[in-house]
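> Here is the input, now give the coordinates:
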Amino acid sequence: MLTSNPTEGTPQSVMDNSAKLFRIYNHYRVVVGLILVGSLFFFTQPQVNQFQHLFLFEIGSICYLALNIFIAFLLLAGLKPSIEHVLFSMIIDVLILNGLLYSSTGTSSGIANLIIISVAAGNILLYGKPGVFLAALSALCTLSIAIYMVIQHNREPSEIVQSGILGIIYFAAAFILQNISRRISASEKLAQLRAKNIAELEMLNHQIIQRMQTGIIVTDEFGDLRMMNHAASLLLEPSSDAVQPTPTTLPIELKQRLDHWRLEPQVRTEPFKSQSSRTQVQANFTRLDKDQGHDILIFLEDTSKVAQQAQQMKLASLGRLTAGIAHEIRNPLGAISHATQLLSESVNLDPGDKKMTDIILRHANRMNGIIENVLQLSRRKQPDQQILELNTWLQEFIDDYLASGGIEADITFKPESENAYIRFDSSQLEQVLTNLIDNGLRYSKQKTGKSTITLEVGSTTNTDKSFINIIDQGPGISSDNIVHVFEPFFTTNSSGTGLGLYLSREICEANQAHLDYINDSETNSCFRITFAHYKKRT
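Now for the predicted structure:
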């Protein structure tokens, strides 16, 4: 029995395909209508005599053509046929063709072939029971025409058999095409499901790649970018509030390492720093084979994180070492210092011996200072980072430094024109700045006789990474010593321990900042602290 809603349970994809096929089928009906109408002008008298009702055939042919032309104009005007429209149109089609079958020569005419085509098309266009209903209607009409013609027009009973065969053909076409349509529909559903799964998987892969901490770049053989994830863009071009255009080529530093890897793929390239970032990046390369040519996959790693982990391991080892040497060295050193102080108070010492005791005491104090710095480095706790507004915090620090230092110093402060936010442990930042300012004031006084220093706050070009420049008026650092200035125990001051700058850099690295010496001809000596983006957590 035909359901009340033919579209119930019909997949949307099948309905869309039926609408497209219905347009094609209607073009076919227009052509058939034109042929039927055109044939009216070429019938001979013997052919005319074979018609049951020529006038009815002429009227039916003209109506068939006019109806299909009208439907064609509706489709051209934008009508989107539903299943109900298709079913109604196919029923009218079958009824008109059976009317032409009756008015012509009966079941022996070629109109029966047109009915078979209509039934076949209907079972392709319609889904389920409507197609079977169309075959049953066609078989019933054809059989009724045959019986009527046998009774009223004394036709041969074989026409009833012939109409029965046509009915069987109608149902056979219906069931065969229904089965084929179901298979095609199932294949289409499977293809759509797989396409959906592939699209979801592609989206998932894209999200995973974009959220990875490792930078990923895909480039062609000529170095033109095909894809870059968010981590890679941060490592090469750190984010800023301004909208940055998407790069199309590799940065020059990365392009150089790509060219080097092509020549020697087995050799690991050296880390590099992009022009707008202080982050040191390690690039690794591999090829992606394609049907045509090769793409190159580049992995970018932030070596500061690896260095931070190595630093923690180093500090742990240093802590175990200093725990042992504290007892073995400080106790004898304390005895030496105490004995030297007692010896220096003796009235029997001549000036030469007095000078020797001063040397012993001074170097004993220096050794004790080295041990204190090493213990401080090994015992340093994990940074307790907080967001600081650098201009405000630095002004308060300068006021506290001048108030508690007990020295006369001239500190010039040049703040950033806008708010500069950083993420840093405030106590550790105070320790680093105190060390750098003490050094700067000391070297400025040695050269100029005045304790002067300048603190500048700014942002790196095209980024929102804040920095502090600590500029003194001292003699600067020679080019030979620049590469060693941050090494432990390296110093050019006979009274220094050589651990101040090393300790300051270690503290900055622990807070994901960078301490560098800026060799600028416009300044005598400048140390710069470049902070990580304040929204970036360690």
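
> Going by C-alpha atoms from here, please, whenever you check contacts or count neighbours.
Noted.

> hmm, who's touching stretch 461-476?
237-241, 276, 420-422, 436-437, 440-441, 443-448, 452-460, 523-533 (Cα atoms under 8 Å, 6 or more residues apart in numbering).

> 6 Å instead?
Residues outside stretch 461-476 that contact it (Cα atoms under 6 Å, 6 or more residues apart in numbering): 238, 240, 440, 443-444, 447, 453-459, 524-531, 533.

> Looking at this protein, which helix is longest?
helix 158-211 (DSSP state H).

> That one - contacts with which helices or strands?
If contacts are counted by 3 or more Cα pairs under 6 Å, 6 or more residues apart in numbering; DSSP states H and E, helix 158-211 sits against helix 129-153.

> So which elements touch the helix it packs on?
helix 111-125, helix 158-211.

> Identify, out of those helices, the most deeply packed stretch.
When you average the neighbours per residue for each of these (mean count of other Cα atoms under 10 Å), helix 111-125 leads with a mean of 22.

> Quick one: work out the angle between that one and helix 158-211.
Note on geometry: by axes from the mean of the first three to the mean of the last three Cα atoms, to 10 degrees, helix 111-125 and helix 158-211 are set 30 degrees apart in direction.

> returning to that earlier point: the helix or strand just after the longest helix of the chain packs against which elements?
Of the helices and strands lying after helix 158-211 in sequence (DSSP states H and E), the nearest is strand 215-219. When contacts are defined as 3+ Cα pairs under 6 Å, 6+ apart, strand 215-219 sits against strand 225-228, helix 230-236, strand 294-302.

> Which SSE is immediately downstream of the second one?
Heading C-terminal from helix 230-236, the first helix or strand you meet, by DSSP H and E, is helix 252-263.

> Taking strand 294-302 as reference, get the angle to that next one.
Using the same axes, to 10 degrees: helix 252-263 against strand 294-302 is 120 degrees.

> After helix 252-263, heading C-terminal, what element do we hit next?
strand 272-273.

> List the contacts of that following strand.
279, 280, 281.

> Leaving out the residues flanking it, which one is nearest to the first one?
Using Cα to Cα, 6 or more residues apart in numbering and skipping residues adjacent in sequence, the residue nearest residue 279 is residue 273, 5.8 Å away.

> this one as well, want them side by side:
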Amino acid sequence: MSLRPPLSLIGRLLRRSPPPAGEPPPQDAASWFGTSAAWDDLPAAPEAGTESEPPAPGASLPPFVRIYRVFIGARMALALVLLSAQLLSYALGNQPIWAALILSLVYAAQTLSIWLLPAPAEAQPRVGAKGTATPLRRRSWLATIGVDVVTLSLFYAMSPASGVNYPLLLALPVLMAGVMTPRLPALGVAAIVTLVLLGVALWGGDRSGQTSTLLTQAGLLGTGFFAIAVLAGELAERLASAGLSARGSMELARQQAQLNRLVIDEMQDGVLVVDRQGRVRAANPSARRLLAAEGMARAAPFQLRGVADWEPLVRSVEQAFIDGRWPAGGREVTLPLRAAQDSIGLRELRLRVRFTQRRDAQGPEDLCVLFIEDMRSIYARARQDKLAAMGRMSAGIAHEIRNPLAAIAQANALLDEDVSTPTQRKLTQMVSANVDRLKRIVDDVLDAAPGVRSDPGLIAVGQQVSIICEDWLRAAEMPAELRRTGAGGALMSTMGSAAARLAGRFDAEHLRRVLVNLLDNAWRHSSQTAGAIEVRLESRHRRGEGRDPREYLVLSVFNDGEVIPEHVERSLFEPFFSTRSRGAGLGLYICRELCERYGANIEYRQHGAQERRRNEFVVAMPAFPLLTAP
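Now for the predicted structure:
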């Protein structure tokens, strides 16, 4: 079954409209492997039953147009030679043949005008009988061939016995007809020329008495002209078929290139084409996003060397070129991407490398193709697989635990009423504290479990953050002199003026849950001195490819504790992971689930050693005008 119809359909779907005249193509229209102009410039195959449009000025001429121009040039050269021969004969003192001289002048003028003057509008290229572009319509090329046949026949008739072999010159219109016309008209032209030769032979034979000789020569020449017409037509058909085949192949190649470009541009994995000098020849949008802390890296070509954040990647590429091989499962590389305000976000990437040329191959240069995967995405897929199986089970278990917990709490309350010794009261208090802890764990599991999610509406995030921070300071376990915001207090608060005028789509109680959890963790792992924690609310713009900049509210919680080790950072947001023996390991997991529920994002960033507060947890949520908030 042929693949051409579906590929043609795909090609038409993928074909983009050209930019206005005088404007460069947009950057987005460029292929992931450089510009696509090389493919877009290829001529598209004509639709069945339609005529191809005239070529644009300056465009390359089709093969048959070039052949036609060669014929026109040959006609002009022949006319000049005939005219020069007549003039030279007159200059040498021979008696001129005025009819031949006038005919030479007229023929030279006619061929020169066709060579110099542009073709009229009706003579522009169209799809001809041979299936390819022919330069003239039927009446135009018939007139051109007819002029040649008549003119050269008159020359032969006027001086059949001269030293000039005029019959061979008649091969020019026969050859032109064989190449430029269908088989039947070409044979017709050969027949007309043969009749002319036979007629002149009969006329000349009567005068010279060599009728049989002249007829034999004319017959042989006529047979040769028929052979020329047939062979030229066959070669022209083959040329037309080869041209159509090449044109179809180029169209399929262009369609395949556009299809490959679409697939690669839509890939979730990044694709880079890098040479030995660290120069990126091509990069798809996913790779550009992975190489940038925010937004996208610049479009290819660009240099990997010289950018501090990309040094681990450069070293890996150089080592790959030196070794000439790469682990089949890939290799993990960590990029310390610096975002705004010199914050550092460690982005773990898995690299898989394929070489386009072996080390011992001969060629101008070596290229390697890098397939880049974000380890966060890999971890997220694995986490989703694990949580999908655990979610419903945990929710069911939590519901079943509630009933026994309620019975234990009631029984403990009854026992507490009848206790008479401090030891017994201490035991009932211990039971009550652990029952409350189990209730909190059950509530956390139920909050994180999938369920019906309603639209929370918009809230003034800046106002809510201020209230939550004040409430947290009053409830936190810390010295009384640190229970304030600002200088001398445990908490430093910074709110941008633009952020104060924006709202976010988040449930107020869930935002309190997230922020209180982050503040508890920040205080627990900080130096617990004045200024150990900072809460910052800002508005930032993030630009995505092909989209306008989107404004986000960025809520950051800093603390001055020790930086989180890499092996701990990987599991920060995993359920039931905790560095404390009495921790449930659900705090940050609940924070992430609540943030994702409202379209927000939470992540950990690490700052340089020169900063006091090196640990930062960031919550970014889409921002909306505060006027629309209730």
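
> got TSV for the helices and strands packed on helix 129-153 of the first structure, with distance to residue 388 of the first structure too?
Converted to TSV, these look like this (distance: least, Cα to Cα, whole Å):
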stretch	distance to residue 388 of the first structure
helix 111-125	70
helix 158-211	27
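
> And residue 399 of the second structure, how far from residue 145 of the second structure?
From residue 399 of the second structure across to residue 145 of the second structure, the span is 97 Å (Cα to Cα, to the nearest Å).

> The two: who's more crowded?
residue 145 (18 against 14; other Cα atoms under 10 Å).

> how about stretch 22-32 of the first structure: buried residues?
Buried residues in stretch 22-32 of the first structure, counted by 16 or more other Cα atoms under 10 Å: 22, 23, 25, 26, 27, 29, 30, 32.

> Quickly find the element holding the first one.
When elements are defined using DSSP H and E, residue 22 of the first structure is found to belong to helix 12-39.

> Which strands or helices does that helix pack on?
Using 3+ Cα pairs under 6 Å, 6+ apart, helix 12-39 of the first structure sits against helix 54-76.

> The helix it packs on: average distance to aligned residues in the second structure?
In the superposition against the second structure, helix 54-76 of the first structure averages 3.6 Å from its aligned positions (mean Cα distance after the TM-score superposition for the first structure).

> quick check, distance from that helix to the centre of its chain.
Centroid separation for helix 54-76 of the first structure versus its chain: 58 Å, with Cα atoms, centre = their mean, to the nearest Å.

> In the stretch 251-400 of the first structure, mark out all the strands, start to finish.
272-273, 280-289, 294-302, 386-389 (DSSP state E, counting those that start in this stretch).

> Just send those back as TSV, with distance to residue 208 of the first structure and mean neighbour count too.
Shown next, in TSV, are these (distance: least, Cα to Cα, whole Å; neighbours: other Cα atoms under 10 Å):
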stretch	distance to residue 208 of the first structure	mean neighbour count
strand 272-273	26	16
strand 280-289	19	17
strand 294-302	15	19
strand 386-389	29	14
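
> With respect to residue 409 of the first structure, which of the ones you listed lies nearest?
Shortest distance between residue 409 of the first structure and those, using Cα to Cα, is found for strand 386-389: 24.4 Å.

> So what touches the closest one?
420, 421, 422, 423, 424.

> Contact partners for the residue nearest the centre of the second structure?
Residue closest to the mean C-alpha point of the second structure, counted by Cα atoms, centre = their mean, is residue 265 at 3.9 Å. Counting by Cα under 6 Å, 6+ apart, residue 265 of the second structure touches residue 284.

> Please tell me how far it sits from residue 272 of the second structure.
Residue 265 of the second structure is 11 Å from residue 272 of the second structure, by Cα to Cα.

> ok, back up a step: could you tell me the angle between the helix holding residue 22 of the first structure and helix 54-76?
Using the same axes, to 10 degrees: helix 12-39 of the first structure against helix 54-76 is 140 degrees.

> Could you check how far helix 12-39 of the first structure is from the centre of its chain?
The answer for helix 12-39 of the first structure is 47 Å, by Cα atoms, centre = their mean.

> Could I get the full set of helices for the stretch 351-500 of the second structure?
Secondary structure of the stretch 351-500 of the second structure (DSSP state H, counting those that start in this stretch): helices located at 375-418, 422-448, 461-475, 497-500.

> For residue 229 of the second structure, find the nearest of those.
helix 375-418 (69.4 Å).

> The closest one vs strand 331-338, what angle?
Using the same axes, to 10 degrees, helix 375-418 of the second structure lies at 80 degrees relative to strand 331-338.

> Now helix 375-418 of the second structure on the first structure. Mean distance?
Helix 375-418 of the second structure sits 5.3 Å off on average (mean Cα distance after the TM-score superposition for the first structure).

> Also stretch 63-72 of the second structure?
Averaged out, stretch 63-72 of the second structure is 2.8 Å away (mean Cα distance after the TM-score superposition for the first structure).

> List the residues that contact the corresponding residue of the second structure for residue 513 of the first structure.
Under the alignment by TM-score structural alignment, residue 513 of the first structure pairs with residue 601 in the second structure. By Cα under 6 Å, 6+ apart, the residues touching residue 601 of the second structure are 595, 619, 620.

> Surely the last one is in contact with residue 600?
Same thing as residue 620 of the second structure. Yes: between residue 620 of the second structure and residue 600 there is a contact at 5.5 Å, judged by Cα atoms under 6 Å.

> Can you tell me the closest non-neighbouring residue to residue 520 of the first structure?
Of all residues not flanking residue 520 of the first structure in the chain, residue 526 sits nearest, at 7.5 Å (Cα to Cα, 6+ apart).

> what about that neighbour, which SS state?
When classified by DSSP: H, G, I helix; E, B strand; the rest coil, residue 526 of the first structure comes out as strand.
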